[in-house]
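Participant: pasting the structure only:
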């Protein structure tokens, strides 16, 4: 435990000589494991206790003299019990106050009383205090010192902050305001109310009411502003392809910047277990893969901006100028678009109102523990849905996979189908779809439609995996996209008669180059890409090869 976070012993006496003596003896014996504070009156001690509570300090023991003007020791120790109910309370008394001390032990629930003088302390003071502090230590649970998130279980804002912190692997403690007295006390200590929730309390004690991810980013060490005016290559999106491009760009000496609007890893980053990625025979989570690559790119010299989004791309004298959401601009010689895809929304009654409050797009791993011994539903039959089902099955009572077809064979890998078949609490509902979701402030039940029949079923959570659309809306007026919004690259620009006029340069476009020279696309948002982590990593790596060729022209 850090020195400034040791538990505290507070001694209180209005007689300066006695106070000096008890302070000296306590420090001599206990300073290795405890801090010793002193107060010259009951009122001063009470103010100290309130200050310690506001600073979230830990109080182990209060040792107070009985006969003090203004506030007697018994009265102070009774007040101390309301502020620090777990701290040990000891009364210092003269021989004449023995009966009063015994009554206080019975009535005010003091832990002990000690006679003055206590010389020698090795016999008359230390053994008693050691016994009391040993008992306190056995029951003591050190307070959590990291980031804490206070909120409502069914708040979409709380859910978004959980996902943000988890996405950057920031350790945090979730505190449900409705069920946690500790959360309620902490909120009051910060002079905040339920209207300020969700609240993020940082390790230094700073409270951020209703923060945005950007508000938190700088506090946890993320960069939200570029450090340079011009880069060799800017990678937009930190999914597998973007992270691969950042690793290879930085390792090959390019001044590389990667911009991510949410959290690293993209859709792959939310996968609970990727088991078919080369080199990991036992599999690994998507977040682990993302953060390995993130760390690798930073070590090699890449710069990251997150959470930050690009809203506009324009070309000026061959340079690419990117406008960010905060209005700042970044210039670069080349761009790699790895914007990935976003989940398609489920269009049924009640879905918008309950999104983030029991209805989640993607795996939403931060909500898995809240599904313990409950029924959950998954919509979709792809690999992402299968991986989520296997993960949720370790918590939920029953996991139902809702698919419109007859089986998973057409859309899911064989290894996942076999795992699901061997998991007793996963059930597949073929020829079924969600017709409606219901609940007051959170999801309570789903309405299933199968063979024309409607049935209502209780549900703790609904996870939606029904395909994806490219996140390219902001750039489709600059680079050429197909009818579904996927970016067209390479030979498609010159061989397809529909796009023959889009490439207006003497050389042919490079394999991953868009209709704008020096702007490349890789990963799931590129037309014709294969939706696999390995292929995305490969395309991101290849894009840097073509960036080099473009810069050498």
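Facilitator: Okay, I see it. This is a predicted model, so every value here is computed, not measured.
Participant: only C-alpha atoms for contact and neighbour calcs from this point on.
Facilitator: Fine.
Participant: Report the distance from the strand or helix carrying residue 247 to the chain centre.
Facilitator: Using DSSP states H and E, the element containing residue 247 is helix 240-251. The chain centroid and the centroid of helix 240-251 are separated by 24 Å under CA atoms, centre = their mean, to the nearest Å.
Participant: let's bring in a second one:
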């Protein structure tokens, strides 16, 4: 971003040079110093700067100049840059005129010549003025801009992808900022094809997919090598931990994730029971740290969706959605779980248009001063309720049970009880929802009977469904799709393990394919547990590799 400008004006070249040198010495790192030898020339410079959309922070103008006095110039400069600070340089004889000009030109200060030493007579004054200017200055946003409407599922998907991948952006809703449509028209883009993502280099993507965004943003979507010691599928806490330990112990490690690093835990607004963070840590920040740590140790990350795994001659071939394949000795499944769909009238049609699965923290600001509804009584729902309570007027937690005690940690229950705008409604469930272009009404079944509630935002945290339908049929799962591993293979799936040796603790029914985290049968659904499993999985990977 270009530096803000300090513009010095004086017809005396020696004085002007002295002013510029003093300004450059003290402010050159943060500001661009520009000079002009007359008021007329300074006005021409100001008009050119406006055309280039440059910012002027301060004018420092001499009073006695032929053709246009300093006061006259500052009066006209006020119209071009009303927020810039205005300082007049005067001789002692002009002091009275300068005082009168404070109202006429709205100057902020006048300085008598000479100003030596500047450390005492110039810099302290300008420091105060520039600090005041910075308080009200909002630099123009030059990053990614997303133009889209709030209730569009595609718009939500774009913003969620950018947010979860920690990519800063500015969201512009044309309903609130009609000038956005003018901007699209200037670029020749049909405003009926929202969302549109505008980039700092002047290019744009219309209704982009996650893959389109990843390629444009330089996020790797293809593996650098064809063979790895370990391919980790999923970059949640378990996958990230496996990546850290695998890479640190010299294994060629690839981590493949279809959406964003962090998994379900990455969308948690605050995790307060994770060891080593007494004040808590957001899931996003924890994922960011793990991502950087794994990358520093040598793990490679790939934004892709794995569609199948097949095994040939003690090797495993991992196929991506784009058709590319990588081969590995060991594959670790750490795909986690997703929230189960709410099977009620209206839920599919309104998904992404007021109905969201998971925290969807990108929608928090949009819910300001509204009533938000949350379904679920586990920790993830409680963390979301606490986060939305900072923005919404009320947060309704709807749970079918009689209380939160059996499903939520006590620290969260205590926080919810102490938050006045969170309302826990027990023995309550949503039985239908409706709305034209977005969610408008919820039909609830409560202990008092059925009732309709006006609602525009519903966030769903009900149960855990494993993401395992893409795995080979030979890989044993329980009836719900959770992956069986270790001793549980024999207990739950007789005949699934066919080798003479016993399976390792986290090894699946296919030798060399391991599992860690929430997707494993009978796992503890906690972030710390997933991290632990991902870490110890690498120990069993080494043991397996030693048998090859």
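Facilitator: Yes, it's here. This structure is a prediction, so every number in the text was calculated from the model and none was measured.
Participant: now what about the TM-score between them?
Facilitator: The pair, once superposed, lands on a TM-score of 0.77 when counted by TM-score structural alignment, normalised by the length of structure 2; 524 aligned residues with a CA RMSD of 4.8 Å.
Participant: ok, back up a step: in the superposed pair, what's the mean gap between the helix holding residue 247 of structure 1 and structure 2?
Facilitator: Using mean CA distance after the TM-score superposition for structure 1, helix 240-251 of structure 1 ends up 1.1 Å from its aligned counterpart in structure 2, as a mean over the superposed pairs.
Participant: residues in structure 2 aligned with that helix?
Facilitator: Helix 240-251 of structure 1 corresponds to residues 237-248 in structure 2, going by TM-score structural alignment.
Participant: just stretch 263-275 of structure 1 next, same as before
Facilitator: Stretch 263-275 of structure 1 maps onto residues 260-272 of structure 2, going by TM-score structural alignment.
Participant: Could you work out the end-to-end span of the matching stretch for me?
Facilitator: End-to-end distance of stretch 260-272 of structure 2 (CA to CA, to the nearest Å): 22 Å.
Participant: Which strands and helices lie in contact with the helix holding residue 247 of structure 1?
Facilitator: strand 230-236, strand 256-259, helix 286-300, strand 329-337, helix 533-551 (3 or more CA pairs under 8 Å, 6 or more residues apart in numbering; DSSP states H and E).
Participant: residues in contact with it?
Facilitator: Contacts to helix 240-251 of structure 1, defined as CA atoms under 8 Å, 6 or more residues apart in numbering, come from residues 233, 235-237, 255-258, 265-266, 268, 290, 293-294, 296-297, 300-302, 336-338, 522-523, 533, 536-544.
Participant: got the angle between that helix and strand 329-337?
Facilitator: 120 degrees (axes from the mean of the first three to the mean of the last three CA atoms, to 10 degrees).
Participant: just the helices in the stretch 1-150 of structure 1 please.
Facilitator: Using DSSP state H, counting those that start in this stretch, the helices of the stretch 1-150 of structure 1 run over 16-30, 42-54, 73-83, 98-107, 121-124, 126-139.
Participant: want to throw those into a markdown table with mean neighbour count?
Facilitator: Below are those laid out as a markdown table (neighbours: other CA atoms under 10 Å):
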| stretch | mean neighbour count |
| --- | --- |
| helix 16-30 | 15 |
| helix 42-54 | 17 |
| helix 73-83 | 20 |
| helix 98-107 | 15 |
| helix 121-124 | 13 |
| helix 126-139 | 14 |
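Participant: got JSON lines for those, with distance to residue 179 of structure 1 too?
Facilitator: Shown next, in JSON lines, are the helices of the stretch 1-150 of structure 1 (distance: least, CA to CA, whole Å):
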{"stretch": "helix 16-30", "distance to residue 179 of structure 1": "37"}
{"stretch": "helix 42-54", "distance to residue 179 of structure 1": "21"}
{"stretch": "helix 73-83", "distance to residue 179 of structure 1": "20"}
{"stretch": "helix 98-107", "distance to residue 179 of structure 1": "31"}
{"stretch": "helix 121-124", "distance to residue 179 of structure 1": "44"}
{"stretch": "helix 126-139", "distance to residue 179 of structure 1": "22"}
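Participant: Of all those helices, which one comes closest to residue 515 of structure 1?
Facilitator: helix 42-54 (59.8 Å; CA to CA).
Participant: And that closest one, what does it pack against?
Facilitator: For helix 42-54 of structure 1, the packing partners by 3+ CA pairs under 8 Å, 6+ apart are strand 35-39, helix 73-83.
Participant: can you do 7 Å?
Facilitator: Contacts defined by 3 or more CA pairs under 7 Å, 6 or more residues apart in numbering; DSSP states H and E place helix 42-54 of structure 1 against helix 73-83.
Participant: what about the aligned partner of residue 356 of structure 2 in structure 1, neighbour count?
Facilitator: Matched by TM-score structural alignment, residue 356 of structure 2 corresponds to residue 360 in structure 1. Counted with other CA atoms under 10 Å, the neighbours of residue 360 of structure 1 add up to 22.
Participant: got it, and residue 241 of structure 1?
Facilitator: Other residues close to residue 241 of structure 1 by other CA under 10 Å number 33.
Participant: now swap in residue 32 of structure 1 and tell me
Facilitator: Residue 32 of structure 1 is flanked by 10 other residues according to other CA under 10 Å.
Participant: element containing the match of residue 356 of structure 2?
Facilitator: Residue 360 of structure 1 belongs to strand 359-361, assigned by DSSP H and E.
Participant: The next helix or strand after that strand aligns to what range in structure 2?
Facilitator: Using DSSP H and E, the helix or strand that follows strand 359-361 of structure 1 towards the C-terminus is strand 375-379. Strand 375-379 of structure 1 corresponds to residues 371-375 of structure 2 when matched by TM-score structural alignment.
Participant: List the neighbours of that stretch that are in contact with it.
Facilitator: 381, 392-399, 455, 457-462 (CA atoms under 7 Å, 6 or more residues apart in numbering).
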